[in-house]
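> have a look; sequence and predicted model below, questions after that.
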Amino acid sequence: MHHSHQIIYAIKHVAFEDLGSLEDIFYAHGYRVRYFDAGVDSLETALNYEGLTVILGGPIGVNDSASYPFLKHELALLKLRLIHNKPTLGICLGAQLMAKALGADVYAGQHKEIGWGPLEVIGHNNILSPLADIPVLHWHGDTFDLPTRAKLLASSKYYPHQAFQIGQSLALQFHLEIDTYYIEQWLIGHHHELFHHKINIDQVREESEKYGDLLKAAAKQVITQYLQQIHYQSL
């Protein structure tokens, strides 16, 4: 399978929130991956890229740009990227940044959502249909309004906007990418938040072991289909 763009760029906001299980899927399709560290690296190369750029999660919020000025730059570049319909996959913070760049409001949800839980996949011909009957990993406190012209793909109990698609881009508020072999790094890295919200760490750990492989298999289906969609659109 030959692609015009053999590299996938991924923007990380915190070291352990990487591409996870998606990295192997990209390799299997003949792509290489190059990471950029937000706040350290210039993000221009990644956000001006014609091929697929993935924007990953992190514990900061979209509206924290007073404390984290690089977010303003990231948002400005992302806004141009989406105007030009360059393929972009946003996960968690990445999805919130996409919503914000598309002019939608991002704000605190009524309830912190951390742990494994179901998704309601909306409608037919939905790229997320492999996720219809399995729990996914949620790890966020913010939510967003649905951007204009975006197609809503999924909801959860407390968060009506869990995923959307617009042009060649896909935004996922939940964690599709988690490789549960590394869940301990998440539990260590988010220690403060977990204790503050009295999250049962053992439960997250046990459910990660229980559902990790199911989510990985579904993620493979979703991402393979997404790669086909953007490949056909860019031919």
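Structure's in. What do you need? Keep in mind that what you see is a predicted model, and the values were worked out from it rather than measured.

> going by C-alpha atoms from here, please, whenever you check contacts or count neighbours.
Noted.

> which residue ranges form the helices in the chain?
Remark: helices of the chain, listed N- to C-terminal, are 21-28, 44-48, 70-83, 93-101, 183-189, 191-196, 201-234; assignment by DSSP state H.

> just give me the residue right at the centre of the protein.
Among the residues of the chain, the one closest to the centroid is Ile91, at 0.9 Å (C-alpha atoms, centre = their mean).

> how close does the closest residue to Leu187 other than its chain neighbours get to His191?
Sequence neighbours aside, Ile201 is the residue nearest to Leu187 in space, at 7.2 Å (criterion: C-alpha to C-alpha, 6 or more residues apart in numbering). With distances taken as C-alpha to C-alpha, to the nearest Å, Ile201 is found 9 Å from His191.

> ok, structure two:
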Amino acid sequence: MKTALIIRHVPHEGVAGYRDPIEQAGYAVDRIDVSDPAFGSLDLREPDLLIMMGGPMGVYEHEDHPWIRCQMRRLALRLEADRPTLGVCFGAQMIAAAMGSAVYPGGAREVGFHPVSVHAGDSPLRHVEGVPVLHWHGDTFDLPEGVELLASSHVYRHQAFRRGRNLLALQFHAEMGEDPRFDAWIEQSPDDVAAAGHSPETLRAAHEAHGPGAVSAGRRMIAEWLEALD
């Protein structure tokens, strides 16, 4: 059976709605937290599929999170080998950094449900066109060389990119919308909520209204991407 490894940077940011299409594509799914003592010894080239999820830290916060440099070195080896890799939010920023691009604080906190504009109609992102999906970040990145920009939002231009069939980086969270851990996101980041002009109540209402549609579209997107992997 094919293997999929999820790297979780904080406990409340897991694979969520993406688990179903990954398992349905025939992968045996495993997960490791960066806090696990075994994380530093893993060869990230080994899994058939690597999924790196989000987190509140910045890629540039090496002093506070020494595992970041270690993870990026091993990630770069995987990307050089063109092994199937999916990055979400912080995971997407890690991919950009491992490919030599700058990651840095942007000018605004992008938090809440709103759609992205999809630039490539032949990409799996066609499933999220016009669908309000969750955004929760303040960092952004320069687009790496040799990739194709797939989507933008009204807040940040670089929302998704791909390289060939095997690399997909998503700044937004189409996996979140039916997961009770959303409450932990709100509780962990009250300043983000306020800076984006929301309250816990308005975000929970948006989650209830838009979450199921976002997850359904996100699952179709991931399923199509997995089906086309080399």
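Looks like it came in fine. Note that the coordinates shown come from a computational prediction; the quantities given were computed from them, not determined experimentally.

> follow-up on the earlier one: could you look over the helices of structure 1 and pick the most buried one?
Per-stretch averages of neighbours, counted by mean count of other C-alpha atoms under 10 Å, single out helix 93-101 among the helices of structure 1, with a mean of 26.

> start and end of stretch 97-117 of structure 2, how far apart?
With C-alpha to C-alpha, one end of stretch 97-117 of structure 2 sits 23 Å from the other.

> in structure 1, which residues correspond to it?
Mapped onto structure 1 using TM-score structural alignment, stretch 97-117 of structure 2 spans residues 100-120.

> starting at the chain centroid, how far to the matching stretch?
In this view, stretch 100-120 of structure 1 has its centroid 12 Å away from the chain centroid, taken as C-alpha atoms, centre = their mean, to the nearest Å.

> longest strand of structure 1?
Longest among the strand segments of structure 1 by residue count, using DSSP state E, is strand 106-117.

> superpose on structure 2 and give me the mean offset of that one.
Relative to the matching residues in structure 2, strand 106-117 of structure 1 has an average distance of 0.8 Å after the fit, by mean C-alpha distance after the TM-score superposition for structure 1.

> contacting residues for Val133 of structure 2?
For Val133 of structure 2, the contacting residues are 112-116, 172-174, 210-211, 214, taking C-alpha atoms under 8 Å, 6 or more residues apart in numbering as the criterion.

> quick one: map it onto structure 1.
By TM-score structural alignment, Val133 of structure 2 lines up with Val136.

> biggest separation within the contacts of Val133 of structure 2, which pair?
Distance extremes for these: the farthest pair is Val116 and Gly211 at 14.9 Å, using C-alpha to C-alpha.

> circling back: so the longest strand of structure 1 versus helix 93-101, what angle?
150 degrees (axes from the mean of the first three to the mean of the last three C-alpha atoms, to 10 degrees).

> in strand 106-117 of structure 1, what counts as buried?
Buried residues in strand 106-117 of structure 1, defined by neighbour count with 16 or more other C-alpha atoms under 10 Å: 106, 112-116.

> looking at these, spot the one nearest Ala95 of structure 1.
Within these, proximity to Ala95 of structure 1 (C-alpha to C-alpha) peaks at Val106, which comes in at 10.2 Å.

> how close does the closest one sit to Val204 of structure 1?
Val106 of structure 1 sits 26 Å away from Val204 of structure 1, going by C-alpha to C-alpha.

> now swap in Lys100 of structure 1 and tell me
Shown here: Lys100 of structure 1 relative to Val204 of structure 1, a distance of 29 Å by C-alpha to C-alpha.

> map His158 of structure 2 onto structure 1.
So His158 of structure 2 corresponds to His161, using TM-score structural alignment.

> that match: how many residues sit nearby?
The burial count assigned to His161 of structure 1 is 18, neighbours taken as other C-alpha atoms under 10 Å.

> touching, it and Phe144? I think so.
Yes. Taking contacts as C-alpha atoms under 8 Å, His161 of structure 1 lies within contact range of Phe144: 6.8 Å.

> pretty sure Met53 of structure 2 sits against Ile7.
Yes. When contacts are counted by C-alpha under 8 Å, Met53 of structure 2 is listed as touching Ile7 (6.3 Å).

> one step back: same list (the helices of structure 1) but as a markdown table, adding distance to Asn126 of structure 1.
Rendered in a markdown table, the data for the helices of structure 1 read as follows (distance: least, C-alpha to C-alpha, whole Å):
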| stretch | distance to Asn126 of structure 1 |
| --- | --- |
| helix 21-28 | 19 |
| helix 44-48 | 26 |
| helix 70-83 | 21 |
| helix 93-101 | 18 |
| helix 183-189 | 28 |
| helix 191-196 | 32 |
| helix 201-234 | 10 |
